[in-house]
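Q: let me see the structure of the following:
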Amino acid sequence: MKKNIARLRRAKTTRSHIRDLGVARLSVLRSGQHIYAQVFTADGSKVLASASTVQSDVKDGLASCKNKDAAAKVGRAIAEKARAAGVERVAFDRSGYRYHGRIKALAEAAREGGLQF
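A: Now for the predicted structure:
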């Protein structure tokens, strides 16, 4: 089984479980150069908040956009924007990625920013 197919299979099972919970979803996309995070409504129809290393306010002061420091800054930014949109509780959708490295750094920074997983 190819690596991406396995990741998408894991993501599918996670999203079906999150759908049953009925809470907002914090979804993460990791690329080779950047990391993106979005908070969706419980039904997934609307994006409530988003942050990424592409945005200039997040990118400022970073040596690189593809390390743990950048992911942590995205986590803090998404927590701030989600709380401003009135979201306190989210379910963490790691999109099938393993919970380590940049994904873990983003999640821990979002928790420190006030989001409850």
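Q: C-alpha from now on. contacts and neighbour counts both.
A: Fine.
Q: and stretch 78-97, how far apart are its ends?
A: 19 Å (Cα to Cα, to the nearest Å).
Q: and if you look at stretch 26-41?
A: 9 Å.
Q: list the buried ones in that stretch?
A: Buried residues in stretch 26-41, counted by 16 or more other Cα atoms under 10 Å: 26-30, 34-41.
Q: also this sequence, please, to line up against the first:
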Amino acid sequence: MIKKPTSNVARLRKHKRVRKKVFGTPERPRLNVYRSLTNIYAQVIDDTVGRTLVSASSLEKEIKSKLGYCGNKQAAREVGKLVAQRALANGIKRVVFDRGGYIYHGRVKELAEGAREAGLEF
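A: The predicted structure follows:
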């Protein structure tokens, strides 16, 4: 019997392959995206020291109180705006976008567009 790998295993394989090339530096850190069924998370990471500089998620009060349900594209855009505002406040203007092995579509795309809209360059 042929076993088909689950979509998360395939995503992790893609993410591992992409991470060989995508690397965050102090001048241009990595904007990492993780999405679950009900929430979305974003982190700006400096890979040279392995430190998270800025993070935002749809679990935070300001987003959850505004939207209610946070597993949709609207919440993803708000998370993108929030992470961009926090990054700009820390002096980070340019980032490398790491979509985490996900297809650039739907919530991942909305998060990226929200971050660009708020002023991040990538």
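Q: is it possible to get a markdown table of the buried residues of stretch 26-41 of structure 1 that adds distance to residue 66 of structure 1 and secondary structure?
A: Listed next are the buried residues of stretch 26-41 of structure 1 as a markdown table, based on distance: Cα to Cα, whole Å; DSSP: H, G, I helix; E, B strand; the rest coil:
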| residue | distance to residue 66 of structure 1 | secondary structure |
| --- | --- | --- |
| 26 | 19 | strand |
| 27 | 18 | strand |
| 28 | 14 | strand |
| 29 | 12 | strand |
| 30 | 9 | strand |
| 34 | 6 | coil |
| 35 | 7 | strand |
| 36 | 11 | strand |
| 37 | 14 | strand |
| 38 | 18 | strand |
| 39 | 21 | strand |
| 40 | 24 | strand |
| 41 | 27 | coil |
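Q: which residue comes closest to the counterpart of residue 40 of structure 1 in structure 2 once chain neighbours are left out?
A: In structure 2, the residue paired with residue 40 of structure 1 is residue 45, using TM-score structural alignment. Excluding the flanking residues, the one nearest residue 45 of structure 2 by Cα to Cα, 6 or more residues apart in numbering is residue 52, at 4.4 Å.
Q: wait, what's in contact with the one you found?
A: When contacts are counted by Cα atoms under 8 Å, 6 or more residues apart in numbering, residue 52 of structure 2 is found next to 43-46.
Q: re the thing from before, thought the match of residue 40 of structure 1 was touching residue 51?
A: Yes - proximity of residue 45 of structure 2 to residue 51 meets the contact threshold set by Cα atoms under 8 Å, at 5.8 Å.
Q: quick one: stretch 8-22 of structure 2 aligns where in structure 1?
A: Alignment note (TM-score structural alignment): stretch 8-22 of structure 2 is matched to residues 4-18 of structure 1.
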